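Visitor: No sequence on hand, only this structure:
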């Protein structure tokens, strides 16, 4: 599963609606509404969680994966040592935040989070970008 910073992952582009995603991946194993009214789709075989934002007409705006097949710029991510990844990825700015045994490495310019436990990446989160001037999402899907 290719993670495409700023755009989406696999064949999924930020801005797709639930019907577009179902056409690509099939029916989710589970779906529910979160506390903000967003729709969440879970795909077990892809180890994938997708968030469709309620206040954005239920467009795909955020994805989380713990799939060992996740690739970021040609590098396997889940299970990789964070020290090695930080050396090979071209992103220079990372904010870190610790929660118990987990550290999040966040790159704001790509809205990308690498969640790390015991020195290894355990999951990847990626979100749609927001235009800094107009404060609106930059949807990549034009359908």
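Guide: That came in fine, so what should we check first? Everything quoted here is computed from the prediction, not taken from an experiment. Numbering: from 1, shown residues only.

Visitor: all contacts plus neighbour counts: C-alpha atoms, from now on.
Guide: Noted.

Visitor: So the residue nearest in space to the middle of the chain versus residue 14, what's the distance?
Guide: Nearest to the mean C-alpha position of the chain, counting by C-alpha atoms, centre = their mean, stands residue 126 at 2.5 Å. Shown here: residue 126 relative to residue 14, a distance of 10 Å by C-alpha to C-alpha, to the nearest Å.

Visitor: Residue 61 too?
Guide: With C-alpha to C-alpha as the criterion, residue 61 and residue 14 are 5 Å apart.

Visitor: ok so, going back, where does the residue nearest to the centre of the chain land in three-state SS?
Guide: Secondary structure assignment for residue 126 (DSSP: H, G, I helix; E, B strand; the rest coil): strand.

Visitor: correct me, but it touches residue 63?
Guide: Yes: counting by C-alpha atoms under 8 Å, residue 126 does reach residue 63; the two are 5.4 Å apart.

Visitor: Touching both of these two, which residues are there?
Guide: Taking C-alpha atoms under 8 Å, 6 or more residues apart in numbering as the contact rule, residue 126 and residue 63 both touch residue 8.

Visitor: Presented hereafter is structure B, for comparison with structure A:
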């Protein structure tokens, strides 16, 4: 599953509607609403959690995945160390990483690409990717229906 920073993941493009996602992956294994009334789709086989933002006309804007086949810049990331991730990103000119610690998990966050690498026991266990904002501080939706 290819990660496309600022665009989406695999065949998913930020800005898609639920019907567009269902056309690609079928109905989700589980669906619910979070505390902000966003719609969440869970796909077990792909190990993906997709968020459709309520206040953005239910457009797809965020993905969390622990799929072992996640690839960023043609390299699998699940299981890589934090140092490996920093080197991978630096090799592509992405040097700004904020690190936060939450008990046993470290989050490596890059705001310009809205990527979070969750690291536990010095291995990436989960990846998050969000839609980015444009110069007007609005979502920069990449999907054009």
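Guide: Here it is on my side, so go on. Quantities reported herein were computed from a predicted structural model and do not represent experimental measurements.

Visitor: care to give me the TM-score?
Guide: Comparing the chains after superposition, counting by TM-score structural alignment, normalised by the length of the first structure, produces a TM-score of 0.97; 142 aligned residues with a C-alpha RMSD of 0.7 Å.

Visitor: what is in contact with residue 61 and residue 14 of the first structure at once?
Guide: 127-128.

Visitor: Give me the distance between residue 89 of the first structure and residue 75 of the first structure.
Guide: Distance from residue 89 of the first structure to residue 75 of the first structure, by C-alpha to C-alpha: 8 Å.

Visitor: So between these two, which is more surrounded?
Guide: residue 75 (15 against 12; other C-alpha atoms under 10 Å).

Visitor: List the residues that contact the more buried one.
Guide: residue 85.

Visitor: Can you tell me how far the aligned residue in the first structure for residue 59 of the second structure is from residue 112 of the first structure?
Guide: Using TM-score structural alignment, the equivalent of residue 59 of the second structure in the first structure is residue 59. Distance from residue 59 of the first structure to residue 112 of the first structure, counting by C-alpha to C-alpha: 18 Å.

Visitor: and what of residue 61 of the first structure?
Guide: Distance from residue 61 of the first structure to residue 112 of the first structure, by C-alpha to C-alpha: 12 Å.

Visitor: So for those two, which residues contact both of them?
Guide: residue 127.

Visitor: Count the neighbours of residue 97 of the second structure for me.
Guide: Neighbours of residue 97 of the second structure (other C-alpha under 10 Å): 17.

Visitor: Wait, the match of residue 59 of the second structure touches residue 40, no?
Guide: No: using C-alpha under 8 Å, residue 59 of the first structure is not in contact with residue 40; the gap is 11.0 Å.

Visitor: The second structure: helices as residue ranges?
Guide: Using DSSP state H, the helices of the second structure run over residues 18-25, 82-90.

Visitor: Excluding covalently adjacent residues, which one is nearest to residue 107 of the second structure?
Guide: Leaving aside its chain neighbours, residue 107 of the second structure sits nearest to residue 118 (4.7 Å; criterion: C-alpha to C-alpha, 6 or more residues apart in numbering).

Visitor: ok, back up a step: and residue 59 and residue 40 of the first structure? which has more neighbours close in?
Guide: residue 59 (24 against 21).

Visitor: Please tell me how far the more buried one sits from residue 24 of the first structure.
Guide: 15 Å.

Visitor: same check, this time on residue 94 of the first structure
Guide: Taking C-alpha to C-alpha, one finds residue 94 of the first structure at 32 Å from residue 24 of the first structure.

Visitor: Ok, residue 82 of the first structure next?
Guide: 31 Å.

Visitor: Neighbour count for those two, which is higher?
Guide: residue 82 (20 against 12).

Visitor: okay, the helices of the second structure in a markdown table with distance to residue 136 of the second structure next?
Guide: Shown next, in a markdown table, are the helices of the second structure (distance: least, C-alpha to C-alpha, whole Å):
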| stretch | distance to residue 136 of the second structure |
| --- | --- |
| helix 18-25 | 25 |
| helix 82-90 | 27 |
